[in-house]
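In: all I have is the shape, not the residue letters:
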């Protein structure tokens, strides 16, 4: 049935009631902080009003909803400029609400057309009326839609676009099509604003609402309109359902937010800029070296400040930074004054800027204490609000203490500069120096008045061009000066100087020196030249005089016999004369500086440097004697070095002048004289000592020679008496033989010492087997050892140890050591003889258990004529020569001897080291000689013996025959010549001192007889004449060997056997 018409008032009451029902819950939920869209509640109110009371009631409900939203829903004053971003939401609400109202009204009209058939006509009439009303409402809706600022699209349930308003056409273009289905939505181009991904047909809000029935609210989409423009819209959609809930229509609302997006972008950019400016300001405030205050109120009660301000005030950050706080308490640690007077706090710069409303500059002082004052300069400007009223001030202040001090210093410097300028002008005049400034491009040359005076011109008389200058220059110097200037320009040299002459107006010449700086333009062309001209005429004259003086000086220095040199005050040697160059063999350049030191003797260098440096430091005269190497022969010669400083009037040293005088010969003479005096003194002491030793020695010699004579003479006289039995006779002969040998040995020792003292003792060198030599020496002392029951221990190396030496002398060394050991070893003692190889040497050791040697006497054991004490001399006898002879003989063989003893009563050990010769595998000729010399065998040897002393002759004959020789004896030289011719001997044995014809004449005759013979008769002289002079005379006469009487039979046989191995070579060292 048809719905009953309700009264107009009732319909409006329903609308008011429904809007209130929507408003109150919404406000309640908002008060409870529940985020709810109240516009949806108002949509419900509009739906209810439209459904219940029709289109008019719905429109009235829409108006009421807008009024409620404007006055009661936050944000208030929705249409204000500050809330412009919410207007699209309001427009969407209006569009949706109008669409709903229209659709419900239409639906109600359609429902009314199907009412009771009985009322068809009435219904038709009503429908006609309704259609008219519907058309009217449609037109009204169209009008409402067209006045909406948002684009509205209305579709049916299949997606066919039924309506769009003018705003939609303005957004999309007038050619925007009303498509018939959802798939055709692809004609509308769009992209998701947040991702840039294009929208498909089904992605549009209207399509999704038709598909799901869900409303889509304010999706941001970038679109391309049908006229090619790019825009950004907010796209929303909502479904319209019938009573059964079926979607019959859908409404899409597009809000063009392109301008808003641009505004937002501009706003974001502005905000970023504002933020950056704020950060920059903050950084500026913290980094600016000025102290900055900002007052937040016109009374400057509250201020903020930067770090520099806190540092300037010397207070910690966060402290009160105003001089006029609200409580009136002044907290700064200093006084604020100007020119010594306190400044009232309300008269400070920032306070004045606030009070006057204009900028204020100020200078004042911070007085921290009387010695700590800081000068401050600053400026303050007022800050104003929107109405122009002063709301505070800002001030920036600098500590200008340093600048103040610099200003004071500058004033002082300016005053000084002015004074200096006056002095400079005076100096220019006094130094005859003038300035010029020459523009090379315009040829304008500006001269100072001093320069004009130098050229003999009046002030202002100079023409001011190059040509005006050139006419004054001497013709011979102009071309050279110009050429040199051209070379500077070509080489882009900035410095120029040269000397030239000028011809003044009166015809006089002056020497000038120009020193200038050349300036070049960007193209490298010279454009300006600034410099000075100096009148150097006096200097040129002085240099000429100096040159002549220097020439004279150098000529004098080079002709001096001394080595002459000059140094700078710091000791740098800059000059040496020609004599030095010739003496040292170095050039002047090589000797300069410290190059002279290399000719100083290495032992004198450090001392020379120390004394020289001391003179340099103290300024005292340099005086030293040192040795300098002469290049000619490399000889170091003594020189006397002396140097004196040349001083200025103020005492400062200008130069050092020194010389080296050759004092070598004089110093050698002095040293020789000193050495002679020392030698004389030492000789005198030695002579006194020798005289004393001679007296002692003569007493000893007398005692030692007389001691063996006593038993010899005594027993000989007893033997002559014939009263001795055979046993006593044998004993007497042994005693006589032993003492005779002792006396002979004493005489041999004296002769050997004599040769040693005169350096005449020499060796007959050949390879010597030390084992054989030691055994031979041992045999000579064995009887003496056995007589004292001394045990002899022999420990000899099994190796053949051979040395290059004299067999007899080496036997003598061992014999002396053994004799000494037997002498000082008590009865029942022990003597050990050992021979071993130690490295490349043979070591012979003789150790005994005898008396030993005291530590005090140990260093003097090998001295001549030295014995431990008189008691020893008296107890043991001897001359004290044996060990001295041992040392000398060992050293002649290239060896060493040493003695060791733990002290008296501890025995002694003598050690001899002799260099070994390389061992050979086969027995050589030298080996055979060694064997023959140490093991005498004279079998078959024919010997002629001549001696005028019958006793000696018979003794010799007997000895030689004992060793197997065939001996022919004669007692005169003439008979000897006959025997030689008759016997043809292998050896001549001759005495020297003989009557009528001595041994020298005999050997001369023998050698004359051998003139035409290839082989020479070997000859040995046996005589009582000892000494080196007799030995040399005998050898020179023609003898090959010299033996002295008395002679030991074994030694005689050994000497002959050794000699006969090489009969043509003289053996000159067996004495």
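Out: Thanks, I have the structure now. The model shown is predicted, which means the values in this text are computed figures rather than measured ones. Numbering: from 1, shown residues only.
In: when you work out contacts or count neighbours from here on, use the C-alpha atoms and nothing else.
Out: OK.
In: quick one: the helices in the stretch 1-150 of the chain?
Out: Using DSSP state H, counting those that start in this stretch, the helices of the stretch 1-150 of the chain run over 8-31, 38-53, 55-72, 87-112, 120-147.
In: of those, which stretch is the most buried?
Out: Most buried of the helices of the stretch 1-150 of the chain by mean neighbour count (mean count of other CA atoms under 10 Å) is helix 38-53; its value is a mean of 23.
In: second one coming, line it up with the first:
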């Protein structure tokens, strides 16, 4: 029973009717209202007031108002019991109009509330109570914070060329204004999502976020984040259930970290440039009673658009830098490499021309040697130009379009290449051992595979002259395997990671004998078939290359 329901004078029935009318009005009001007596004890309150505070108002007086948790905006200092607007009005009778306070409700929800109070006085002017009106302006303040965040994030995005550092700063800013946790994933060169940053508002939670940093969404998985990335549509999730956490987690360790972080709501937005996705932006709330709105999602989408622009701009900038670097390196190497055979060829032709002009015809033996030298230099020029054309095709994505697939017996192909190389093998002092007794049919472009095998065989002769070369063909697990093994100096583990890149040449005496494109082109040919080219080697024990190709 409310204090107002206690028995009164003879006109109690009329008073009770008026009070019921008052209660009906309070229930209809869109703002929170409650009435207290002179001691601050609650007499009446409406559902909106109880909703703002997350439950029924406790029956306490002024001296116990400290149980209400509120903070002054700006300095975040907690209000003392006597500082609440209602306590001040009951003390001095002065009204309070629209005083802003950040409260923590009894259910843990954080809200921003405008407090207005006025005193109730009897005919003699004595304060007998007060009325408090509460207006929840949380959505309005959230929108203001989102706008301020978007403005500050935009400033960060345009002020620096360090895009990774900038995105980390944006994530930290988000945890101060928009989220308890913020995660940014970007697409790597492998097409997978890589977690760039995972930031937490509270420092005590950052170690757990560092653990989450190890588990980006797997493209194509049932994770909600993966679906956002795949479908290119934002996700507003007001309630993160245990089932959602299980679908998101990539391992038991990941799941434990997520559970300890206690996410309650999130909004995830794809980073897109046109139809191409470049990453993922994820805002997460862990505060009880707090959730995201459609309006905040719009701000997140706008931020995602700007972040995607920065990520794409950084990618294009990196590619431009790499292109300029590759161009400069290519010009330097190609100039040297093309000049060498041209100079030798020019010298041979000049010598022959002078001899003819002087009436000294060269002997048959000298003419033969000159022609052999000229043929070798023209073959080298032809090989260099062929590799350059392949690199051009690969760079424009046209290598795969030029494959003419057919069923090819790799065992027969290897034997044919060895026969074709008989003269060069003899010149290098290399013998061959071919282990390809049974047919192994692959679905490949014959000329392209011959090109790869010839490149591997040429490298074996170059780096292991006078040594035997082994070639073998066999059927692997779902793939045909063609191997070339030499007995040369071998390749260090560090070099094995580089030899398949453009313009990577051997060190030592062979550094001037190659444009550094052969293995690069060979691997791209293998991958264009859906296969792979790998190497196994130990320094001092030769190198073993494996060409994997799809079976026919």
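Out: Arrived safely. Please read these numbers as outputs of a predicted model, since none were measured by experiment.
In: thinking again about what came up before, nearest to residue 286 of the first structure, of the helices of the stretch 1-150 of the first structure?
Out: The closest approach between residue 286 of the first structure and any of these, judged by CA to CA, belongs to helix 87-112 at 44.7 Å.
In: just the strands in the stretch 501-650 of the first structure please.
Out: 509-520, 526-535, 563-567, 573-576, 622-629, 636-647 (DSSP state E, counting those that start in this stretch).
In: quick one: the last one to strand 622-629, angle?
Out: Meaning strand 636-647 of the first structure. With axes from the mean of the first three to the mean of the last three CA atoms, to 10 degrees as the basis, strand 636-647 of the first structure and strand 622-629 are set at 150 degrees to each other.
In: quick one: contacts for the counterpart of residue 363 of the second structure in the first structure?
Out: Counting by TM-score structural alignment, residue 363 of the second structure corresponds to residue 725 in the first structure. If a contact means CA atoms under 8 Å, 6 or more residues apart in numbering, then residue 725 of the first structure has no contacts.
In: do the same with residue 463 of the second structure
Out: So residue 463 of the second structure contacts 488-489, 510 (CA under 8 Å, 6+ apart).
In: swap the cut-off to 10 Å and go again
Out: Shown in contact with residue 463 of the second structure (CA atoms under 10 Å, 6 or more residues apart in numbering): 486-490, 506, 509-510, 542-543.
In: what residue of the first structure matches up with it?
Out: If you follow residue 463 of the second structure across to the first structure using TM-score structural alignment, you land on residue 824.
In: how distant is the helix with the most length in the first structure from the center of its chain?
Out: Secondary structure of the first structure per DSSP state H: the longest helix is helix 664-721. Distance of helix 664-721 of the first structure from its chain centroid, counting by CA atoms, centre = their mean, to the nearest Å, is 70 Å.
In: OK, contacts around the nearest residue to residue 284 of the second structure once chain neighbours are set aside?
Out: In space, and not counting its chain neighbours, residue 284 of the second structure is closest to residue 266: 4.3 Å by CA to CA, 6 or more residues apart in numbering. Residue 266 of the second structure is in contact with 179-182, 235-240, 282-286, 291-292, 297, counting by CA under 10 Å, 6+ apart.
In: now residue 266 of the second structure: how far from residue 287 of the second structure?
Out: Separation of residue 266 of the second structure from residue 287 of the second structure (CA to CA, to the nearest Å) stands at 11 Å.
In: so which residue is dead centre in the first structure?
Out: Centroid-nearest residue in the first structure: residue 594, 25.4 Å away (criterion: CA atoms, centre = their mean).
In: need the contact list for it.
Out: Neighbour list for residue 594 of the first structure: 571-574 [criterion: CA under 10 Å, 6+ apart].
In: buried subset of these, written for ChimeraX?
Out: Selecting only the buried entries of the contacts of residue 594 of the first structure in ChimeraX, with 16 or more other CA atoms under 10 Å as the criterion:
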select :571,573
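In: closest one to residue 14 of the first structure out of the contacts of residue 594 of the first structure, please.
Out: For the contacts of residue 594 of the first structure, the minimum distance to residue 14 of the first structure (CA to CA) is 124.9 Å, reached by residue 572.
In: sorry, back to before: residue 551 of the first structure versus the match of residue 363 of the second structure, what's the distance?
Out: Counting by CA to CA, the gap from residue 725 of the first structure to residue 551 of the first structure is 112 Å.
In: any idea how many residues pack against the aligned partner of residue 432 of the second structure in the first structure?
Out: Structural correspondence for residue 432 of the second structure with respect to the first structure (TM-score structural alignment): residue 792. By other CA atoms under 10 Å, the residues close to residue 792 of the first structure number 18.
In: leaving out sequence neighbours, find the closest residue to residue 792 of the first structure.
Out: Spatial nearest neighbour of residue 792 of the first structure, chain neighbours left out: residue 831 (5.0 Å); criterion: CA to CA, 6+ apart.
In: state the distance from the one you found to residue 818 of the first structure.
Out: Residue 831 of the first structure is 8 Å from residue 818 of the first structure, where distance means CA to CA.
In: the more surrounded of these two?
Out: The neighbour comparison of residue 831 of the first structure against residue 818 (other CA under 10 Å) goes to residue 818, with 26 against 22.
In: can you select the buried ones from the contacts of residue 266 of the second structure in PyMOL?
Out: To isolate the buried ones among the contacts of residue 266 of the second structure in PyMOL, judged by 16+ other CA under 10 Å, type:
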select buried, resi 179+180+181+182+235+236+237+240+282+283+284+285+286+291+292+297
